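Chemist: everything below, folded, please.
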Amino acid sequence: MDTTTYWTGSVRRLPRIGDWSDFAGLAKVQDDALPGALAAAATSPFYRARGGGVPATRAELSGYPLTSKADLRDAYPFGMLAVDRSELATYHESSGSSGAPTACYYTRDDWTDLIDRYCRVRVGIGPADTFLVRTPYALMLTGHVAHAAALSRGATVVPADNRSLATPYAKVVRLLHDLDVTLTWSLPTDALLWAAAARLAGLRPDRDFPALRALLVAGEPLSPARRERIARIWGVPVVEEYGASETGGLAGECPHGRLHLWADRAIFEVYDPATGRTGDEGAGELVVTPLFRTAMPLLRYHIGDLVEVSKVDCPCGWALPTVRVLGRFGTGEGLTQAGLEEVVFRLPAEFGVLFWRARTCSYGVRIQIEVAAPHQESAVRLLAAAVEETYDVQARVEALPPGTLVPDQLLTAMPDVLKPRGLFTGDEDWDRALRYY
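Modeler: Prediction:
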């Protein structure tokens, strides 16, 4: 297919899988789309203010300074805006721990791209699906993208925002069961919390939810061992996506279960902070240049996630790089959340370990796991040995009774959700007038 018409002025035609047949063809798709992305960036106040102007070619782009999260925070709220505000469809802020807002925004055309990428999900979405969305809605992008994508394919959406008091874990389990939910969208950890809540409600995750056909997950590292454990508990596939509020979806699974970067929609680089060098493969921190953003173009955006990227042939034939997401940071001992999680979930399934936490300390790493009394001694011994063998650090493992890290009350509570009121009867508690619980 001709790949010379992805941008015609401000009009875009989004690439489709099959427009290219190999990595050389993929590079041609990127090269054709890049001039439109650079032209959009040239209208951004942030990039216009940078010394040297906006790069004009791919070669110039490779030497252009990285765009950091700090740059986005400094540009709050509309310093990155490249279109008139009347063209915006939505405004978002990403979740973060810095305390300073990171703003991002999208036009309706940008939303066409966001939805199209999400709908590449390998299990498909259609009118027969009841889709429970359990990622955040408020300000973040993730819940809104899934919601819009499911609606665009005719599915019934259940908007069970995970930051809302109105949908505690016990209610989610009820919705999954009573509404015959077929697909869910959540953090991987949520799938484990639902399983624990279902068991407390007397339900078996792998038998009492027969309509469920897949769990779609994103938002945190997912090791192969934890993925396999979740799939075994629920008896359905676990399908991973990867993205960010600032960029939308960046990777999704092919029919063979491999996570591929959407490199027809963005140019990806792997950055080594020690040397400042980048490449298109290997391990390092991810850098992204979206190719079809109009509201908020980004050039060499340094997301900072640790990744491993490979350009290898896959039976799917997509000719897209594969990626393994390792998390946001590691430690001096080489520990990452994804790596340590892999070791934890290699413990025998009969131990029932679902919840854990760890922290580095002077002697190595301290790990706590929830595990029933009959398996505590074995779990402690096996996990400590596995961590020390894998990372060559001392590990102190503590076995905690189930319900310690994740209290049963958290999984069974059904708090009242109130509306603000001004008028009360004499025996009502009017101190709750402006509270929602």
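
Chemist: going forward, measure contacts and count neighbours with C-alpha atoms only.
Modeler: Fine.

Chemist: Arg227 contacts Val238, doesn't it?
Modeler: Yes. Using Cα atoms under 8 Å, Arg227 is in contact with Val238, at 6.5 Å.

Chemist: the two: which has the busier surroundings?
Modeler: Counting neighbours by other Cα atoms under 10 Å for Arg227 and for Val238 shows that Val238 has the greater number, 22 against 18.

Chemist: Proceed likewise with the subsequent sequence, for comparison:
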Amino acid sequence: MSDDKHDRERKLMDLLLRIKKAPFYKRKLADYNLMNIGLEKISKLPFTVNAELRKAEAFDHLAVEHKEAIHYCESVDTTEKKTSTWLTQKDLETGIRQIKGCGLDKEDIVLFRFPEEFTTTSFHMEQACLEVGATIIPAHRMVMSYPKLLSLMDRLSVTVIVGSPREIERMTETIRLLGLDKGEHFPSLRAIIVTGEVMSDRRKEHLERKWDVPLFNIYSTNETGNIAAMCEHGAMHIFEQDVVVEAWKEDGSGPVDQGDRGLAVITTLSSQASPLLRYLNEDVISFEQGLCPCGKTEKKLVCYGQLQQRTRFKGIVLDEKDIQDAIYSLDPVPAAWKVIQQKNGLHIMLDSEQYDERSLEEIEGKLSKMLKVAVTVEIGYGTLLNRNELLQDIVPKRQEYIGNEGSEDPNVSSSILLRDLLDRGYSAFRINEYEKAHRLFEEAISLVPHSAEAHAWLAAVYGRQIDTAWSLTDKIDLFNKLENEITVALEIDPTLPLARRMNGSKLLNTPDMLGGDPAEAAKEFRYCIEQGMNDIEIWVSLAKCYMETADLAKAREALKEALAIEPKNEEALQLLQDAMNK
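Modeler: Model (predicted):
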């Protein structure tokens, strides 16, 4: 085993030892044996999804004593739900080491321009500057117009800009509005470092042409910290000594092949305060192994954007990176843009004063050819970017790049985690571990309250617990819970076979005076069989319905089907004998 792999294995072992100190993971990993889990077996451990992190309290993520944490960050989504990240001194040192590799030095004067400063990466960058002795201008903390910001850069001879790509583009447009010359007004500028958004090849080239300096991208999230950084050859190298990166199929069924697109799954090996295990962040990525001209051997990662920004048309799948590469190939490149997915293609809004209506057909043709879908284009000036706001002390609104007309994007990470919880609950149910199954199905309902399958499985657990309950009071209480879960499941999806099966079991096993109805139960079981259920239990249940309604011929037919599946089943044999004797 190479020294690098041995070190990563050791870090994973250390992570699994300490991660249960966080209340969140103590609960989540209660049923897992973490012994002998190495890098090759990490996929046996559960995913962590954003919905879980948002639901947990801030201190649930903390895996160290609170006095060891030196910094706290939050990220907020569009629903104002927060995810929390804590940092220890060691976490800070890890982040500084990663950022220092981006080439900052003590001669630099660094302008920070993020829409939000309350992020892990911006904090790491500031601390890295302090570590190397660079000068910091924290302009993201100041409400100022872009002309004032550019004046500040000119007067203070800024050498590096650090910020989001959209902030760099707003500064670019302001330079155009003011008629400034980059060489004359910003001669000291030598590099731009961006993070927080997709940076396609064409977008990178566009900004490098406008500023005449190299641009470097850092792939990070507030929850994980830094994941990868771009070298001078434009390759994004993963920080393999600090993170494990997997790429999984969209349905969660397994990893994708090397080079193919999949969902990013991040394990933070080096994180002390807020470690994450197999965090499914819903970014679409790919990665490849191979020696880079820069000399690095770490995997090279490409980020294509978030899965909820993906568009699909009859086998054509487009991620934000694909759309960016098309739009930033236009000449001129628009100052702002927005894409709306429609039923028959994409509607793209372009904000630029350098287009006219005569170019509309040409632009539509070029974009349609590049994206391989029908594209309509709307050209305007000031429709997406308010130039007056650029010139005033107004905090600009967050840019939305891709919208989906008339529908909401599915929460894929929650769907994958739901499937995992249901599968684990079913495994526990099969071996009669009903308490464990109960907890897992309740967790599934908490994650996705509208899951009919989760409610139906919880009803199944209540059904088994009724059989083992001793007191009449307990049986009545469990029956009421079973009935409620069946009702909810059928309200959500009246066609779900499992819910119909549970309803059939309730109708069969409930006394007539309490609403039992074997004839209706038989209809439910027949429906389930027509939908593909074919196990011995459902045929025996159907036979019992027919025996209750004195339809012995059909009862015998059902029992023969049951015995075809399991010829020596004692219950089916006894029922068949009873049916033959009547």
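
Chemist: Arg439 of structure 2 matches what in structure 1?
Modeler: By TM-score structural alignment, Arg439 of structure 2 lines up with nothing in structure 1.

Chemist: what sits against Arg439 of structure 2?
Modeler: Arg439 of structure 2 makes no contacts at all, as judged by Cα atoms under 8 Å, 6 or more residues apart in numbering.

Chemist: you'd agree it is in a helix?
Modeler: Yes. Assignment of Arg439 of structure 2 by DSSP: H, G, I helix; E, B strand; the rest coil places it within a helix.

Chemist: from Glu232 of structure 2, how far off is it?
Modeler: Going from Arg439 of structure 2 to Glu232 of structure 2 by Cα to Cα, to the nearest Å gives 51 Å.

Chemist: could you do Gly365 of structure 2 as well?
Modeler: Counting by Cα to Cα, the gap from Gly365 of structure 2 to Glu232 of structure 2 is 34 Å.

Chemist: Ala128 of structure 2 too?
Modeler: Distance from Ala128 of structure 2 to Glu232 of structure 2, by Cα to Cα: 19 Å.

Chemist: by contact count, what packs against the lengthiest helix in structure 1?
Modeler: Assignment by DSSP state H gives helix 23-41 as the longest helix of structure 1. Judged by 3 or more Cα pairs under 8 Å, 6 or more residues apart in numbering; DSSP states H and E, helix 23-41 of structure 1 is in contact with strand 7-8.

Chemist: please repeat the previous calculation with a cut-off of 10 Å.
Modeler: strand 7-8, strand 11-12, helix 45-49, helix 58-62, strand 266-271, strand 282-290 (3 or more Cα pairs under 10 Å, 6 or more residues apart in numbering; DSSP states H and E).

Chemist: to Ala373 of structure 1, which of the ones you listed lies closest?
Modeler: The minimum distance between Ala373 of structure 1 and these falls on strand 282-290, with 39.9 Å, by Cα to Cα.

Chemist: list the buried residues for the closest one?
Modeler: The neighbour-count check on strand 282-290 of structure 1 (16 or more other Cα atoms under 10 Å) flags 282-290 as buried.

Chemist: again with stretch 165-174 of structure 1
Modeler: Judged by neighbour count (16+ other Cα under 10 Å), stretch 165-174 of structure 1 contains these buried residues: 165-173.

Chemist: and it, end to end?
Modeler: Terminal-residue distance, stretch 165-174 of structure 1 (Cα to Cα): 15 Å.

Chemist: that one: how far from the chain's middle?
Modeler: Its chain's average C-alpha position is 21 Å from that of stretch 165-174 of structure 1, according to Cα atoms, centre = their mean, to the nearest Å.

Chemist: in structure 1, what sits opposite Asp325 of structure 2 in the alignment?
Modeler: Aligned by TM-score structural alignment, Asp325 of structure 2 pairs with Glu342 of structure 1.

Chemist: which ones are touching that match?
Modeler: Counting by Cα atoms under 10 Å, 6 or more residues apart in numbering, Glu342 of structure 1 makes contact with 222-227, 336.

Chemist: can you confirm it is in a strand?
Modeler: No. Glu342 of structure 1 is assigned helix when assessed by three-state DSSP, not a strand.

Chemist: the longest helix anywhere in structure 2 aligns to what range in structure 1?
Modeler: For structure 2, the longest helix by residue count, based on DSSP H, is helix 472-492. Alignment note (TM-score structural alignment): helix 472-492 of structure 2 is unmatched in structure 1.

Chemist: equivalent analysis for stretch 210-225 of structure 2, please.
Modeler: Using TM-score structural alignment, stretch 210-225 of structure 2 pairs with 233-248 in structure 1.

Chemist: what's the neighbour count on Leu340 of structure 1?
Modeler: Neighbour tally, Leu340 of structure 1, other Cα under 10 Å: 19.

Chemist: what sits against the residue nearest to it when sequence neighbours are not counted?
Modeler: Setting aside the residues directly before and after it, Leu340 of structure 1 is nearest to Val387 in space (Cα to Cα, 6 or more residues apart in numbering), at 7.5 Å. Neighbour list for Val387 of structure 1: 335, 339-340, 343-344, 365, 367, 393-397 [criterion: Cα under 10 Å, 6+ apart].

Chemist: if I look at the residue nearest to the spatial centre of structure 1, how far off is Glu240 of structure 1?
Modeler: Nearest residue to the geometric centre of structure 1 (Cα atoms, centre = their mean): Gly219, 2.8 Å. To Glu240 of structure 1, Gly219 of structure 1 is 9 Å away according to Cα to Cα.

Chemist: need the residues touching each of those two.
Modeler: Any residue near both Gly219 of structure 1 and Glu240 by Cα under 10 Å, 6+ apart counts here, and that gives 186-188.

Chemist: in structure 1, what residue corresponds to Ser151 of structure 2?
Modeler: Alignment note: Ser151 of structure 2 maps to Arg174 in structure 1; criterion TM-score structural alignment.
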